[in-house]
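**Student:** just the structure for this:
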Amino acid sequence: MPRYRRANVEINEQSYLPAIRMAMKLLAKQEVHIGMQGDAELAMIAGVHEYGSAKMGIPARSFIGSGLKKSKAKITKLVRADITDIMHGRGKSIPAFLDEIGELGKQITVANFDRIKKPGLSPIYAKYKKQEGGGKKLLQREADLRESLTYVKVWK
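**Tutor:** Here you go, the predicted model:
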């Protein structure tokens, strides 16, 4: 279920309310989804890393959910700073505004992905990876996962 936050739009005696109402309706019918896109195997790997797997003994290493939590405050600040001008038809368009939100959320999620260090590898698996020449990387297909992080604009 989507969550909504309030952002106040300033209205004065020169505001044209029908245009503001139309802009609000248009904006309310769109969402920005930040996540990953890829093939079925990559989606399965991302799901296992995001939520963990008791069956495979893999702890959760959330990179999407935790990245979105970290981006919430900056996205809220961006919306509050720009919403009045957008509703009055000044400055950027609604699609450009949604792209800006998506890009900001994506950047923060990618930066969060790059900082994943915990939980570390189990000693047994770390030893196995060292023998196989795998290094200390926590995530499988790390480069593919990082490149698959994206955003999409969706009509409700």
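**Student:** contacts and neighbour counts: CA atoms only from here.
**Tutor:** Noted.
**Student:** closest to the centroid, which residue in the protein?
**Tutor:** In the chain, the C-alpha nearest the mean C-alpha coordinate belongs to residue 34, at 3.4 Å (CA atoms, centre = their mean).
**Student:** so the spatially closest residue to that one that is not a sequence neighbour, which of the three states?
**Tutor:** Leaving aside its sequence neighbours, residue 34 sits nearest to residue 151 (CA to CA, 6 or more residues apart in numbering; 4.2 Å). Of the three states, residue 151 takes strand according to DSSP: H, G, I helix; E, B strand; the rest coil.
**Student:** residues near residue 151, how many?
**Tutor:** The tally of other residues near residue 151 (other CA atoms under 10 Å) stands at 20.
**Student:** and the longest helix seen in the chain, what does it pack onto?
**Tutor:** Scanning the chain for the longest helix, with DSSP state H as the assignment, gives helix 65-87. Packed against helix 65-87 by the contact rule (3 or more CA pairs under 8 Å, 6 or more residues apart in numbering; DSSP states H and E) you find helix 17-28, helix 94-114.
**Student:** next, the second sequence, to be compared with the first:
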Amino acid sequence: MARRRQRSTRANVTIDENSNIPEITRALERLAAKEAHIGMQGDAELAMIAGVHEYGSAKMKIPARSFIWVGKKRSTAPIKKLVKTKIQGIADGSVSPDDLLREIGEIGLERTLKRFDSIRQPPLSPSYKAVKTGRKILLRDKDLRDSLTFKIVQKGGAT
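**Tutor:** Predicted coordinates for the structure are as follows:
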């Protein structure tokens, strides 16, 4: 059985004799129990279209034009930077875990939307380009973009 590699990034927190360790522990546990999910919400047809664009379709000869995965990848560095700057606020009680999670979701959504707006590759096939109207690559472009959202959920998927 292969072991899964995990990476961790350290963020320094300063505590002193006036720090309330039990309260810090509770805040960090609340933060660790939730996560921000960035994705799309919509009807079944829109979900299918998003899936085809995200992963491609060999049957329909549509290449992958990932916007969610690439958006997630591009948001990793700014989210790490945000957490490093805000974790001290969690420890001293000036930042709530829910506010930090909301900021993480907003950064992830912003980067995903940015990626969505910049999709130009791979180009359309010449045969499809000949029958397609408009300049946008993605089908139902506005509906897909408007359906992108984030949600804060308990780890394990429960809301």
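**Student:** any idea what the TM-score comes out to?
**Tutor:** After superposition, the two chains reach a TM-score of 0.90 (TM-score structural alignment, normalised by the length of the first structure), with 150 aligned residues with a CA RMSD of 1.5 Å.
**Student:** residue 86 of the first structure versus the residue nearest to residue 7 of the first structure when sequence neighbours are not counted, what's the distance?
**Tutor:** Excluding the flanking residues, the one nearest residue 7 of the first structure by CA to CA, 6+ apart is residue 80, at 5.6 Å. Relative to residue 86 of the first structure, residue 80 of the first structure is positioned 11 Å away (CA to CA, to the nearest Å).
**Student:** go on, residue 39 of the first structure?
**Tutor:** 36 Å.
**Student:** export the helices and strands packed on helix 65-87 of the first structure to a markdown table and append columns for distance to residue 43 of the first structure.
**Tutor:** As requested, those are arranged in a markdown table below (distance: least, CA to CA, whole Å):
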| stretch | distance to residue 43 of the first structure |
| --- | --- |
| helix 17-28 | 29 |
| helix 94-114 | 16 |
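**Student:** so what does the residue nearest to residue 7 of the first structure match up with in the second structure?
**Tutor:** Mapped onto the second structure by TM-score structural alignment, residue 80 of the first structure lines up with residue 84.
**Student:** neighbours of its match, just the number please.
**Tutor:** That count, for residue 84 of the second structure with other CA under 10 Å as the rule, works out to 16.
**Student:** that one contacts residue 11, correct?
**Tutor:** Yes. Using CA atoms under 8 Å, residue 84 of the second structure makes contact with residue 11 at a distance of 5.1 Å.
**Student:** more neighbours: which of residue 39 and residue 86 of the first structure?
**Tutor:** Remark: of residue 39 of the first structure and residue 86, residue 86 carries more neighbours, 20 against 8, as counted by other CA under 10 Å.
**Student:** isn't that one right up against residue 93?
**Tutor:** Yes. Contact criterion CA under 8 Å: residue 86 of the first structure and residue 93 qualify, at 6.6 Å.
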